[in-house]
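[1] Sequence and predicted structure are below.
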Amino acid sequence: MDLAYFWYEAGHMLLAPARAASDATRLAFKNPVNPLTYTAYGRAMAAGCELFERFTRRYGKPAFGLDETIVDGRAVPVVEQVVWERPFCRLVHFDRLRRADAPAEPKVLMVAPMSGHYATLLRGTVETLLPNHEVYITDWTDAREVPLVEGSFDLDDYIDYVVGMLHMLGPDTHVMAVCQPAVPVLAAVALMEAADDPCVPRSMTLMGGPIDTRRSPTAVNLVAQERGVEWFQRNCIVKVPPPNPGFWRDVYPGFFQLSGFMAMNLDRHITAHAEMFNHLVEGDGDSAEKHREFYDEYLAVMDLTAEFYLQTVDTVFVKHSLPKGEMMHRGRRVDLEAITRCAIMAVEGERDDISGVGQTKAALELTPNLPAEKKLYHLQERVGHYGVFNGTRFRNEIAPKIAAFMRANERETAFRAPRTRLRSVAG
């Protein structure tokens, strides 16, 4: 498998001339001075060439593109600022340029999934919360862009990063974990609570996360359980080829993950591209543009470090360490019973085929010492995995409940004198 990445890169290089020729042909059949442009043949040729170029393109990291938001009925400029940075992650603040006397609003640390796609997958989530919240998001770095000299990055490091960001943002923070980060975020909060950390967040919202994958196991869960971590080590880990900055780093490549995602719903993707071809031929520009926007994001993938990927598979999907009370972080057991202050909201989708119903809700049952009034569960009907954090039902039904939950837990939580040095939590 070590040569898989090299062949992948070589394939892109070999297809470059054909991709350039296809794009030139598309432009020729879109040129208004070409009489064939106005014929069915010309439109079909242009559509086919665009699809070929898109099929063979390497999609780069998309931009958030959130330049403004609406606050109290007026447009307010938004500026992206990097406020915290480590080799494998940047923390981005969407700074709303508001009046100095504007009232303070809930501060939200949005932990994006590190599972193949970039943090921009949560663009709609950020956009929805932005008018009434101070939003920060984890912008994880593509592992192939990180030189070997920067060292490794595993699940323990991920937890340390979350703790470090919460320390930087302070105790008046609400943390939101979408999908994959539900486990490390819950673990980070448990470790902070056990250490009587003054920066324990006021609330934690877990959305479609694999807290206990033994409940309603999906196809993704079953594959990991049946094959075990050794299979993934042999078949999914490759080395980054030159000339990437992370040359020779062991990674789980994004194109492997994308292949798995596509295979799960292959018929749906084929249908979507066939429909786009028809939209282009028919001149339905709006529908074609929606397709481009979705797949520009969906097909943009990043590599994960091998150590993070394998530790996650083993801890979350094979051993179920967190719900069993056996998860360890740098020699310390992650004790969910230590959570007594940070309110928890669990959000699930009725049709989620990645994190089954009940997997996220498990967090509420695994924290018996957290008062019942600090727990909230929401099962959203008629949505799949992505509908939990994006789309119409998220905006109209889920987001208002999350906002109300955060505001209900804005008041400061009682704090006990620390028994353990904070350094032992953050490493």
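    Received it, and whenever you're ready, just let me know what you need. Numbering: from 1, shown residues only.
[2] rest of the way, CA atoms for contacts and neighbours
    OK.
[3] so who does residue 190 touch?
    Each residue near residue 190 by C-alpha atoms under 8 Å, 6 or more residues apart in numbering is listed here: 334, 335, 336, 337, 338, 339.
[4] hmm, try it at 7 Å
    The contact partners of residue 190, by C-alpha atoms under 7 Å, 6 or more residues apart in numbering, come to 334, 335, 336, 338, 339.
[5] how many neighbours does residue 395 have?
    19 (other C-alpha atoms under 10 Å).
[6] Next one: it from residue 213, what distance?
    Residue 395 sits 27 Å away from residue 213, taking C-alpha to C-alpha, to the nearest Å as the criterion.
[7] most surrounded residue in the contacts of residue 190?
    residue 336 (27 neighbours).
[8] contacting residues around residue 312?
    Counting by C-alpha under 7 Å, 6+ apart, residue 312 makes contact with residue 155.
[9] Wait, a helix at it?
    Yes: the assignment for residue 312 is a helix, going by DSSP: H, G, I helix; E, B strand; the rest coil.
[10] which SSE is the closest residue to residue 37 other than its chain neighbours in?
    Nearest-residue entry for residue 37: residue 29, 5.0 Å, with adjacent residues in sequence omitted and distances by C-alpha to C-alpha, 6 or more residues apart in numbering. Under the criterion of DSSP states H and E, residue 29 resides in helix 4-30.
[11] thinking again about what came up before, wait, what's in contact with the residue nearest to residue 37?
    Contact partners of residue 29, counting by C-alpha under 7 Å, 6+ apart, are 36, 37, 42, 45, 46.
[12] Next up, a structure to set beside the first:
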Amino acid sequence: MPIGEFGNAPPLAGQGSPALTTPMYWMYEMAHASLNPARAVTDATKILFQNPLNPWSHTEFGKSVAAACELFERTTRRYGKPEWGIHDTEVNGIRTAVEIRTVWEKPFCRLLYFDRKLTRPLRHPQPRVLIVAPMSGHYATLLRGTVEAFLPTHEVYITDWADARMVPLAAGRFDLDDYVDYIIEMLHELGGNMHVIAVCQPSVPVVAAVSIMEARRDPFVPISMTLMGGPIDTRRNPTAVNKVAEERGIEWFRRNVITKVPFPNPGVMRDVYPGFLQLNGFISMNLDRHMDAHKQLFAHLVKGDGDLVDKHRDFYDEYLAVMDLTAEYYLQTVETVFVRHALPKGEMTHRGIPVDPTRIMRVALMTVEGENDDISGLGQTEATHGLCKSIPAHRRVHYVQKGVGHYGVFNGSRFKSEIVPRISDFMMSSANPKSLLALAAE
């Protein structure tokens, strides 16, 4: 099933009224709770019609009832954060166990390290990679395939952003400036000798963070940064997502899609852009396709086609698991990236200080785009090269992957076979034998 909605936070949402904005989340919670009795009855019915001792379970009628019960359960369920499910990988032809550890943590993010338990020492050190996952409604587990593709040949770290409704008000606010600060702090924590990969939405804050570090002559600046399907300049080949934001303006979003987290969530009374509203935007973009997918699920359940049923479950378990974004982060991102186009215009600031990509000189740059990307149009990520003019031409690479959409830029068979090897080669060639500390002193 082709996918186009993952990655950047689409500034789309259901129509709303300012008068209904405040209780919107509370009404959603009440509606969800009101379905619990029906869900309990449906679960019991499903178990009854799947019991092999029940003669009806072997008939098409019985299978249809069980299939309908599963569809009801799945479409009314609240999907929790998915598990990573990465327990091992293959390094130099040897199956190696993987332990996922938290190595840095703040209220709105954890930095995870995929620790490969190597039984033999490596002949040559492998590149250390920080993958900055999108904070755009889906969890970092969306990049499970991305992590799995890099693990055999890289030391992998990834940002694991928190669901805003789970963060108490006492933890403070989180906006785009904080996002940039988090990236810088993580690079400091990792101690240099790092490569950064920004997948989709983080491209703008990663460029901002690296620009600030270069302006400060920070010794922990990354060796390279790779930007994949990112909205650096959304004026180029604007997509439907880009046009909606520009046409409606930031005040429309402030009035219509921001609400407060209800009790009993830990983040009660925090202003957020709720995940369920984000999901409504995702699904409405391709409603017919999602409806067809669920019709096919019903048919596969009746036929007993386990492989196709499992494939559907795996996809939608990830797709329907969404998290809330803090209002200040969401609104600032929409305004800065999609409405004002602040970075390409040279107007972006970080805590009042101008963000100047021309200060980037020590960091190699690679941009990756998908030929059929309907979220970040062709040229939006490539625009970074025009902003980072001080990076020597031989340390800049742009690559367009044929035949893939937005999701295919960071996941799937072509990503593994064609994009990952190119990124890996780029990282190896961009590594500088001199230490970053020595370069900073020059």
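    Thanks, I have the structure now. In this text the structure is predicted, and so the values were computed from the model without any measurement.
[13] TM-score for these two?
    With the length set by TM-score structural alignment, normalised by the length of structure 1, the two chains reach a TM-score of 0.96; 419 aligned residues with a C-alpha RMSD of 1.2 Å.
[14] mean deviation (superposed) between the helix holding residue 29 of structure 1 and structure 2, please.
    Its aligned residues in structure 2 lie a mean 0.8 Å from helix 4-30 of structure 1 after superposition (mean C-alpha distance after the TM-score superposition for structure 1).
[15] Relative to the whole chain's centre, how far out is that helix?
    Here the centre of helix 4-30 of structure 1 is set off from its chain's centre by 29 Å, with C-alpha atoms, centre = their mean, to the nearest Å.
[16] for the helix or strand just after it, packing partners?
    Note on helix 4-30 of structure 1: by DSSP H and E, the next helix or strand toward the C-terminus is helix 40-55. Other helices and strands packing on helix 40-55 of structure 1, by 3 or more C-alpha pairs under 7 Å, 6 or more residues apart in numbering; DSSP states H and E, are helix 4-30, helix 266-282.
[17] possible to save those helices as TSV with distance to residue 158 of structure 1?
    Output for the helices and strands packed on helix 40-55 of structure 1, formatted as TSV (distance: least, C-alpha to C-alpha, whole Å):
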stretch	distance to residue 158 of structure 1
helix 4-30	25
helix 266-282	32
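[18] Minimum distance to residue 228 of structure 1: which of the ones you listed has it?
    The closest of the helices and strands packed on helix 40-55 of structure 1 to residue 228 of structure 1 is helix 4-30. By C-alpha to C-alpha, the value is 21.2 Å.
[19] Report the inter-axis angle for that closest one versus helix 40-55.
    Here the directions of helix 4-30 of structure 1 and helix 40-55 differ by 160 degrees (axes from the mean of the first three to the mean of the last three C-alpha atoms, to 10 degrees).
[20] which parts of helix 4-30 of structure 1 are buried?
    By 16 or more other C-alpha atoms under 10 Å, the buried positions in helix 4-30 of structure 1 come out as 4, 5, 19, 22, 23, 25, 26, 28, 29, 30.
[21] residues in structure 2 aligned with it?
    Taken onto structure 2 by TM-score structural alignment, helix 4-30 of structure 1 occupies residues 24-50 there.
[22] next one: stretch 182-193 of structure 1
    Counting by TM-score structural alignment, stretch 182-193 of structure 1 pairs with residues 203-214 of structure 2.
[23] Same question for stretch 207-216 of structure 1.
    Using TM-score structural alignment, stretch 207-216 of structure 1 pairs with 228-237 in structure 2.
[24] what's the span of that stretch, first residue to last?
    Using C-alpha to C-alpha, the span of stretch 228-237 of structure 2 from its first residue to its last is 16 Å.
[25] how about residue 223 of structure 2, what does it touch?
    193, 194, 195, 363, 364, 430, 431.
[26] Adding secondary structure, write these out as TSV.
    Putting the contacts of residue 223 of structure 2 into TSV (three-state DSSP) gives the following:
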residue	secondary structure
193	coil
194	coil
195	strand
363	coil
364	strand
430	helix
431	coil
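[27] by contact count, what packs against the strand or helix carrying residue 288 of structure 1?
    Using DSSP H and E, residue 288 of structure 1 maps to helix 285-298. In terms of contacts (3+ C-alpha pairs under 7 Å, 6+ apart), helix 285-298 of structure 1 is packed against helix 266-282.
[28] change it to 10 Å
    Contacts defined by 3 or more C-alpha pairs under 10 Å, 6 or more residues apart in numbering; DSSP states H and E place helix 285-298 of structure 1 against helix 40-55, helix 254-264, helix 266-282.
[29] List the contacts of the longest one.
    Outside helix 266-282 of structure 1, the residues that touch it by C-alpha atoms under 10 Å, 6 or more residues apart in numbering are 39-51, 55, 259-260, 262-263, 283-292, 295.
[30] Can you pull up the most central residue in structure 2?
    Compute the mean C-alpha point of structure 2, and by C-alpha atoms, centre = their mean the closest residue is residue 134, 3.2 Å away.
[31] Tell me the residue in structure 1 aligned with it.
    With TM-score structural alignment defining the correspondence, residue 134 of structure 2 maps onto residue 113 in structure 1.
[32] Specify which member of the buried residues of helix 4-30 of structure 1 is nearest to residue 374 of structure 1.
    Scanning the buried residues of helix 4-30 of structure 1 for proximity to residue 374 of structure 1, where the rule is C-alpha to C-alpha, the winner is residue 5, at 47.0 Å.
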